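[1] show me how the following folds:
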Amino acid sequence: MTTIAYQTLSAEAANQLSDELYEVLSACVRDGASVGFINNDPEPMANFWQSAIADLASGEKQLLVARQQQRIVGTVIVEFCRKPNGNHRAEIAKLLVHPVARRQGIARELLARAEQLAQQEGKTLLVLDTRTGDVAEQLYLAQNWQVSGQIPAFARSTENQLDATTVMYKLL
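    The predicted structure follows:
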């Protein structure tokens, strides 16, 4: 088994590696992941990463990645709430693992590191949403996340169906 390295990327590093970040997102969407995109149109995906990189530079987000054989194979974004009444919380977003690198514990490790990062930043509450019934939902439950509720017909899938989402939280 190949060694997997984890790191937090600066905005500058993320910008230099934007092609690799794009490839992970694109591969996950091709595989049917419900991560905000319904097809592999490159423009919205590239725009997403450019916006995320700008948020890294401003400190609104932090990006953790997993590398295998020097290539990015996994990502997770920690989005810090900047509202005065919410500065104790953060959101977990874009927990992605390239399909060729799955079943190695990468998502679990990225999630654990994201939780640690949030805790180091003084956050006491994490939130996220995930497609109801998705394998990701089981991952979060196994890592002691709690279900807040479900919203029907929340997001359009890559198959053009409206899927429910499960809203989850974890107290740190």
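[2] could you use CA atoms for every contact and neighbour count after this?
    OK.
[3] am I right that Glu159 is in a strand?
    No - counting by DSSP: H, G, I helix; E, B strand; the rest coil, Glu159 is not found in a strand; it is coil.
[4] could you pull out the strands for the chain?
    Under the criterion DSSP state E, strands of the chain are mapped to 4-9, 61-68, 71-80, 89-97, 125-131, 146-156, 162-171.
[5] mind putting these into CSV with mean neighbour count and distance to Gln50?
    Output for those, formatted as CSV (neighbours: other Cα atoms under 10 Å; distance: least, Cα to Cα, whole Å):
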stretch, mean neighbour count, distance to Gln50
strand 4-9, 16, 14
strand 61-68, 21, 13
strand 71-80, 23, 13
strand 89-97, 22, 14
strand 125-131, 21, 22
strand 146-156, 15, 23
strand 162-171, 18, 26
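[6] using TSV, please lay out the ones you listed together with distance to Gln119.
    Converted to TSV, the strands of the chain look like this (distance: least, Cα to Cα, whole Å):
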stretch	distance to Gln119
strand 4-9	15
strand 61-68	13
strand 71-80	11
strand 89-97	10
strand 125-131	9
strand 146-156	17
strand 162-171	10
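[7] next up, for comparison:
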Amino acid sequence: MSEIEVRRLSAKEAAASLDALANILIDCVENGASVSFMAPLARETALAFWQQIANSVAANERILLVAEDASGRIVGTVQIVTAQPENQPHRADVAKMLVLSAARKQGIGARLMHAVDMHAQQAGKTVLVLDTVTGGDAERLYERAGWQRAGTVPNYALMPDGRFCATTFYYKQLAPAPREA
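    Below is the predicted model:
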């Protein structure tokens, strides 16, 4: 496996990475990932989605992490949605964990999820939640990363081809970030 670096993108970097992020989203949808979009996913739709995410990063509503290969190409991404209701300042949602199909099975997802824990802790988040397609590969990834299954909702979403799919919800408790002396 080539060297992979996981890093946080600034709003400016996110805006400059729209094409690469759109490529990952389109690839994932084309390969059957239920990630809120239907197939075929138009490039304009993917670009508009990532522009909204870049705007959200600029507004400090979320953290955008990417995994880059040795050549600097983005091969994976995940988001930490930090903007939560007033009574949930300690919580964040993990969203759009995506890895290019050609780059899977190389530990990129595990590296991204490790970075999620670190960045969420630094942001003062101690409870994380996410959802994923029931029975998919992501379930094993999340469980190996210490996530706890909360429950499953049948027919919660659609696969990109229009079939219903069940969704499993997960949570993870994090220790508060250590305070600097």
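[8] TM-score for the pair, please.
    The TM-score (TM-score structural alignment, normalised by the length of structure 1) is 0.97; 172 aligned residues with a Cα RMSD of 1.0 Å.
[9] which one of the strands of structure 1 lies closest to Asn15 of structure 1?
    For Asn15 of structure 1, the closest of those is strand 4-9, at 9.3 Å, according to Cα to Cα.
[10] onto which residues of structure 2 does that closest one map?
    Aligned by TM-score structural alignment, strand 4-9 of structure 1 falls on residues 4-9 of structure 2.
[11] nearest to Arg30 of structure 1, of the strands of structure 1?
    That would be strand 89-97 among the strands of structure 1, by Cα to Cα, at 12.4 Å.
[12] now that closest one: which residue numbers in structure 2?
    In the comparison with structure 2, strand 89-97 of structure 1 aligns to the range 91-99 (TM-score structural alignment).
[13] can you give the distance of that stretch from its chain's centre?
    3 Å (Cα atoms, centre = their mean, to the nearest Å).
[14] identify the residues contacting it?
    With Cα atoms under 8 Å, 6 or more residues apart in numbering as the test, stretch 91-99 of structure 2 has contacts from 24-25, 28, 35, 75-84, 108-109, 116, 120, 125-130.
[15] mind listing what the residue lying closest to Asn55 of structure 2 once chain neighbours are set aside touches?
    Once flanking residues are discounted, Asn55 of structure 2 sits nearest to Ala11: 7.0 Å by Cα to Cα, 6 or more residues apart in numbering. Contact analysis of Ala11 of structure 2 by Cα under 8 Å, 6+ apart lists 54-55, 57-58.
[16] ok, Thr167 of structure 2 next?
    Neighbouring residues of Thr167 of structure 2 by Cα under 8 Å, 6+ apart: 131-134, 152-157.
[17] make it 7 Å
    Taking Cα atoms under 7 Å, 6 or more residues apart in numbering, we find Thr167 of structure 2 in contact with 131-134, 152-154, 156.
[18] now those residues in CSV, with distance to Val66 of structure 2?
    Converted to CSV, the contacts of Thr167 of structure 2 look like this (distance: Cα to Cα, whole Å):
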residue, distance to Val66 of structure 2
Asp131, 19
Thr132, 19
Val133, 22
Thr134, 24
Thr152, 28
Val153, 29
Pro154, 31
Tyr156, 27
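[19] can you tell me which of those carry over to structure 1?
    With the contact criterion set to both residues aligned by TM-score structural alignment, their matches' Cα atoms under 7 Å, these that also touch in structure 1 are 131-134, 152-154, 156.
[20] what does Ala123 of structure 2 correspond to in structure 1?
    Taking TM-score structural alignment for the superposition, Ala123 of structure 2 sits opposite Glu121 in structure 1.
[21] any idea how many residues pack against the residue mapped onto Ala110 of structure 2 from structure 1?
    Residue pairing (TM-score structural alignment): Ala110 of structure 2 is matched to Arg108 of structure 1. Counted by other Cα atoms under 10 Å, the residues lying close to Arg108 of structure 1 total 17.
[22] how much space separates Thr167 of structure 2 from Leu100 of structure 2?
    Distance from Thr167 of structure 2 to Leu100 of structure 2, counting by Cα to Cα, to the nearest Å: 21 Å.
[23] perfect, I'm done here.
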